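[1] dropping a prediction and its sequence here:
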Amino acid sequence: MRHNQRRVRRGNYYRNGDFRQQNQPYCKRCVQHRYSGAYDNRQSYGQKIRVEQSKSDCFGRGEGFIGIQQKLMFLESIGDPSDLKKLDIKQLPALCDELRKELIQTVEQNGGHLASNLGVVELTVALHYVFDIRDKIIWDVGHQSYVHKLLTGRFKDFSTLRKKDGLSGFPDITESQYDAFGTGHASTAISAGLGLAKARDIKHDDFSVVCVVGDGALTGGLSYEGLNSIDGTNMLIVFNDNDMSIGKNVGSATKNLSRVRVRKGYLKFKSGLEKTVGKIPLIGKPIVKFLKSIKRAVKLSCLRNIYFENFDIKYVGPVKGHDVKELVSYLKSIKENVKKPTVLHVITKKGFGLPEAEENPALYHSLACKTDNSQINMSEIVGRELLNLGEDERVVAVSAAMTQGVGLKGFAEKYPERFFDVGIAESHAVTFCAGLAAGGFKPFFAVYSTFMQRAYDQILHDVAVQKLNVTMLIDHAGFVGEDGQTHQGLFDIAALLPVPGMTLLAPADDVELKQMLAFAYLYGEPLAIRYPAKICRSFGAEFRFGVWRRMNEISSDIALLAVGGRCLDAALDAAEILASQSIAAEVYNCSTLKPFDEDCLKALESKRLVITLEEGVKKGGFGEAVAARLRKPVCIGLGVDDKFVRHATVEQQLEENGLTAGNIAGIVKSNLF
């Protein structure tokens, strides 16, 4: 092995809730401790692991991100969960090793959610080992379902994860019978699982319903609405407690949940006791085994937790989430003996098995595909500009569990008293901002477009009706690529255009975005700015409120109206293609979507052909609104038809929906001749 090898001291090694196995090879720079694999043909859980490693294995994302060329002895043999049940329980830890290897290698190549999946390997194996094919397992949020996919017949296709026409990065009921319910947003699993359980009971059917819910999801109000309605329904809620959502969890709910967790002193004492007693000759190990059985019996029958018992739900735990054998034991006992709503509290560590991910789980929450690093990060632009605006003590920034993702980490560090991460609670965030505005502050709420959808009533009722000074920074607007249909930012234009008193802006580049943020600071009324995560080029566009600026000097009876930088880029390229064929076309940057540029609309009446381009649904969108205002010219709207857009690259999604220069030029020519 290239790096310096060490062995973990005998006995369990406890670090931040991480229970490692005994006497396993440990390399400080390698991917894992016990998961970095053997450096000889050692015995591992009764099976030999063959390892071949070369310098080319270090492929990655900084020191320590390496691949292990290791034969997948167990994973390749699992065609569906019934094959998993054929394994001896002693072989499950080795299967977990293989799963982690496959996760790291595939996510390195395809991008995706790494830390959350590394944290649920043992839990997922245990669930499928205990529960049957007919049972329903629902994954809240769903980004942690990669291991579930690997164990349910999708191993051979796993290399297509998040690729066009390949496996989705989230549960998808059209993809597999084992995906009981499609998810993508947080806090939905309990309500969905309750619905499945009620349907089962009405039909007098017989299967188990299991909802895997993270502590981050319990910062969302929908989870509590589901808990409040359970009313004795037999279902299992696996509380995956890693003290994280995407970033560090926040709020009183999280503090209350933390009181449920085992204290670190107790964990150290228990680990030390097991180590000491286990060394007693002959009788040590049997005593430890007996004490563990007593502990499980006590947790199953005696331990109480007021937090969940307020909902009349039985509580079991906490349980070590990286001990697959212990998880199997608890799950079997609950399945066979408990016939009421139950919470199994499982302590896991996000990123477990990859030191970099363990130490910085927010960074490794979602890894992007290998892309052009020259792209302009719009979230970072927002963060830097808000830092400058934050010199005014009336400026407040709000995030919904996405602080780093929306670029607000710097603001949070510099102005902690005026930064609020409200958790996965977008509805609350909007009304909270409304209250701040009513109190004389200037709140900026940064949120992904797909998550903004969860707060539509609050935007209408609490912000717009009262004409309050709230600015919504709608990140990841338009096509988002590999995250797919549950995360596309394609509905915000159609949702916000009809809202009375709402102003909607869409910058073409970083220059306009900066100017729009300065405008928002002074504006004083409800305002939304939509922008993609990244753009490829800067146009040097100067923002003028309410003006659709012409971007070329050509005079023509053909007009291309573009919304956002990617559409503007395509429109300008289309104009060049047409110019090479002696066809002139004017190109407009429509950066103010509401209100319309009335002067430009009047000028467009004299045109022969008007084509609008937007990264959004056509129904109710910008193009439809423009067409409704124009009487004479032929008006064609390009955007997304009445469908959900599945995962692919952004470029593929643009092409699929006709937003490319070649297609635009073709439409112009077909309507002229």
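    Sure thing, it's come through.

[2] C-alpha from now on. contacts and neighbour counts both.
    OK.

[3] what separation do you get for Cys590 and Phe545?
    Counting by C-alpha to C-alpha, to the nearest Å, the separation of Cys590 from Phe545 is 10 Å.

[4] okay, the two: which has more neighbours?
    Higher neighbour count among Cys590 and Phe545: Cys590, with 29 against 17, using other C-alpha atoms under 10 Å.

[5] residues in contact with that one?
    Cys590 makes contact with Ala506, Val547, Trp548, Arg549, Leu561, Ala562, Val563, Gly564, according to C-alpha atoms under 8 Å, 6 or more residues apart in numbering.

[6] which strand in the chain has the most residues?
    strand 609-617 (DSSP state E).

[7] what's in contact with that one?
    477-479, 489-494, 557-564, 567, 604, 622-623, 633-642, 659, 668, 671.

[8] now swap in stretch 635-647 and tell me
    162-165, 168, 481-485, 488, 490, 609-619, 623-624, 627, 653, 657-659.

[9] okay, pairing it with this:
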Amino acid sequence: MTSRPETPLLDHVDVPADLRKLRPEQLRQLSDEVRADMIDAVSQTGGHLGAGLGVVELSVALHYIFNTPEDRLIWDVGHQAYPHKILTGRREQMRTIRQGGGISGFTKRSESEYDPFGAAHSSTSISSALGFAVANKLSGNPGKGIAVIGDGAMSAGMAYEAMNNAQQAGNRLIVILNDNDMSIAPPVGGLSAYLARAVSSSEYLGLRSLAKRVTKKLHRRVHSAAAKAEEYARGMATGGTLFEELGFYYVGPIDGHNLDHLIPVLENVRDSEQGPILVHVVTKKGHGYAPAEASADKYHGVTKFDVISGEMAPKTKGPPSYQNVFGETLAKLAETDGRICAITAAMPSGTGVDKFAKAHPDRAFDVGIAEQHGVTFAAGLAAQGMRPFAAIYSTFLQRAYDQVVHDVCIQNLPVRFAIDRAGLVGADGATHAGSFDLTYLATLPNMIVMSPADEAELVHMTYTAAEYDDGPIAFRYPRGNGTGIDLPDTPIRLEIGKGRVVREGNKVAILSLGTRLHEAMKAADELDAKGLSTTVADLRFVKPLDEQLIRRLATTHDIVVTVEEAAIGGLGAHVLTLASDTGLLDAGLKIRTMRLPDVFQDHDDPAKQYREAELDAEAIVKKVLEALRHNDLGVERGVRA
């Protein structure tokens, strides 16, 4: 363990008001101290590091120049907001970040008044900042809405939709484009820094305003031509024509790590009567920490690590992750099927599509943070005879629901949805939990929905989806590693809508969907020990249900319990509907459904989350015993003969 870094300036900065008491020449040292403190904190907890390292100076400059929290500073996605958290009263809590009971890894309204808008999904900052800006304009409040967007978030259409609508905010809206992957304009240097200061200065803006007034007095065509000439001349010099066309006054690019450049530009922007304004800031992800700068992913997401060497704690060897099982299986299937394609939305390594892309680069497509486009693109591929797999996190597929309905299901196109991060996801918390996919997919006509109990079943379902050409099909699987079961050498094509019995009994029937099967088997052991012979079925499909299997178990057991790692509206709801429609409930059958609770669960260790959700073996046993009204001795009361 290394000792905590010395931070004499930062020790006196608890909130931005303290920061604004410093002299400009002290800000460089403060930035260095924030960076050192953040590295030390994340080394102990893990989390997102690279994005935050890239915006240390920008965070300091924004809080120094703007009157936060009255000026609403909104960080897109939120994982770049670690320096912001340090500067806004949460420095000591940083060593609890993403831990149970600790602060969130993203911005969160309930956590601080300096987090005016929660963000963990991408590309929402400009829309929300526009809302704050217009609200202030309408109510006469002086505050501005400031959106910091970057790290790929500008690849999403929502950002441009907001910009296209932004003119009504006037000078109350400021967008900071944190360009940390590649510069949109030519490399920054002394000339571009000078241009940025010049075009944001009050003198230039005053002359521009005067010129507009003069040309408006002239013929309309003269005014229009002059405006275009000025706009394109400035666009050619600075690279901002696109943003000008969307109605923004463009300033930049400027070096986001040079406070001598940042401070005067932000001062000019703050005091400008022009608006809305976009400031193009070029930063380097991982900046200021050599191991991050040298890493291919700039230490985007890290486990605990040694600050001096940058070496991360070794990962314990264990079963392969579900995402890698999917990616490797799909790559192998594509060796003999040239129609198989893979689409991901800025998450190639997170979904296993990187494995596929390495083997079949011409058939792998990363569409950026554009899930809507990705789904409809997949629909087009399917309509032309390809076999596309849209590999998207459950929480992000929510963003493309209309495309799933309208472009895929109504047209009955065979798009295969490989849905990663289903269920609870641990440290990323409620914003990334895959709680709702069963509900929002299993209601759709033409859709087939599967969920594997383990990694071997995932192999079979990937193959089944590849071979299914009669319409859309989805399979959802969790984050993390599998169970350790041997993977099949040859995948099996599963019969659509057919489950399997993995344990036979005659008193209690547990209908499991997905990876809670292991907990269901443990619960069956405990129930058997109490004299309650238990059947466990892995249904595999929530749509269509295996009606024959469910009816058989329902009519030969005293109680049926459904178990799923999803919100209300999934397996349990469909089984209850089946029981109602077929008269099983009239026969006195006891049915209990177990699912995720109707709350957004905070980040924590996944095992703790499932225990809190009452979806572990202990909770299953408790549910059965309560339903059968057992006393402490385990003697049954009122159980059907």
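    Cool, got the structure. Here the structure is a predicted model, which is why all the values come from computation and not from measurement.

[10] after superposition, what is the TM-score?
    The TM-score (TM-score structural alignment, normalised by the length of structure 2) is 0.85; 568 aligned residues with a C-alpha RMSD of 2.1 Å.

[11] just the buried residues from the contacts of stretch 635-647 of structure 1, in PyMOL please.
    Applying 16 or more other C-alpha atoms under 10 Å to the contacts of stretch 635-647 of structure 1, the buried members can be selected in PyMOL as follows:
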select buried, resi 162+163+164+168+481+482+483+484+485+488+490+609+610+611+612+613+614+615+616+617+618+619+623+624+627+653+657+658+659
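
[12] thought Met461 of structure 2 was touching Pro452?
    Yes: Met461 of structure 2 is within contact range of Pro452, at 7.2 Å (criterion: C-alpha atoms under 8 Å).

[13] give me the common contacts of these two.
    Common neighbours of Met461 of structure 2 and Pro452 (C-alpha under 8 Å, 6+ apart) are Phe475.

[14] before we move on, the earlier item: which stretch of structure 2 lines up against whichever helix or strand comes after the longest strand of structure 1?
    The helix or strand immediately downstream of strand 609-617 of structure 1 is helix 622-629, counting by DSSP states H and E. Helix 622-629 of structure 1 corresponds to residues 571-578 in structure 2, going by TM-score structural alignment.

[15] ok, average deviation of the matching stretch from structure 1?
    With mean C-alpha distance after the TM-score superposition for structure 1, stretch 571-578 of structure 2 departs from structure 1 by a mean of 1.4 Å once superposed.

[16] need the contact partners of that stretch.
    438, 513, 542, 545, 547, 562-564, 591-595.

[17] let's see that with 6 Å instead.
    Stretch 571-578 of structure 2 is contacted from outside by Val542, Thr562, Thr593, using C-alpha atoms under 6 Å, 6 or more residues apart in numbering.

[18] same thing with stretch 365-372 of structure 1?
    Residues contacting stretch 365-372 of structure 1 (C-alpha under 6 Å, 6+ apart): Asn110, Gly111, Gly112, His113, Leu114, Ala115.

[19] would you reformat these as a markdown table and include neighbour count, distance to Lys299 of structure 1 and secondary structure?
    Converted to a markdown table, the contacts of stretch 365-372 of structure 1 look like this (neighbours: other C-alpha atoms under 10 Å; distance: C-alpha to C-alpha, whole Å; DSSP: H, G, I helix; E, B strand; the rest coil):
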| residue | neighbour count | distance to Lys299 of structure 1 | secondary structure |
| --- | --- | --- | --- |
| Asn110 | 17 | 41 | helix |
| Gly111 | 21 | 39 | coil |
| Gly112 | 25 | 36 | strand |
| His113 | 21 | 32 | coil |
| Leu114 | 28 | 31 | coil |
| Ala115 | 29 | 29 | helix |
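
[20] among those residues, which two are most distant?
    Maximum pairwise distance in the contacts of stretch 365-372 of structure 1, criterion C-alpha to C-alpha, is 14.6 Å, between Asn110 and Ala115.

[21] which position in structure 2 pairs with Met73 of structure 1?
    Match for Met73 of structure 1 (TM-score structural alignment): Pro8.

[22] enumerate every residue touching Leu331 of structure 1.
    Counting by C-alpha under 6 Å, 6+ apart, Leu331 of structure 1 has no contacts.

[23] just checking, what residue in structure 2 corresponds to it?
    Checking TM-score structural alignment: Leu331 of structure 1 goes with Leu266.

[24] tell me the secondary structure for its match?
    Of the three states, Leu266 of structure 2 takes helix under DSSP: H, G, I helix; E, B strand; the rest coil.

[25] could you do His603 of structure 2 as well?
    Taking three-state DSSP, the label given to His603 of structure 2 is coil.

[26] any idea how far the residue lying closest to it once chain neighbours are set aside is from Ile103 of structure 2?
    Excluding its sequence neighbours, the residue lying closest to His603 of structure 2 (C-alpha to C-alpha, 6 or more residues apart in numbering) is Gly429, at 3.8 Å. To Ile103 of structure 2, Gly429 of structure 2 is 11 Å away according to C-alpha to C-alpha.

[27] helix, strand or coil for the spatially most central residue of structure 1?
    Centroid-nearest residue in structure 1: His143, 5.9 Å away (criterion: C-alpha atoms, centre = their mean). The local conformation at His143 of structure 1, judged by three-state DSSP, is coil.

[28] pull out the buried positions in the strand or helix carrying Thr276 of structure 1.
    Using DSSP H and E, Thr276 of structure 1 sits within helix 264-278. Neighbour-count burial for helix 264-278 of structure 1 flags Lys268, Ser271, Glu274, Lys275, Gly278 (criterion: 16+ other C-alpha under 10 Å).

[29] equivalent analysis for stretch 576-595 of structure 1, please.
    So for stretch 576-595 of structure 1, counting by 16+ other C-alpha under 10 Å, buried means 576-578, 583-594.

[30] of the residues you listed, which belong to strands?
    Using DSSP E, those in strands are Glu586, Val587, Tyr588, Asn589, Thr592, Leu593, Lys594.

[31] nearest to Asp462 of structure 1 among those residues?
    Looking across these and measuring by C-alpha to C-alpha, the closest to Asp462 of structure 1 is Lys594, at 19.7 Å.

[32] so what corresponds to the closest one in structure 2?
    Lys594 of structure 1 maps onto Lys543 in structure 2, by TM-score structural alignment.
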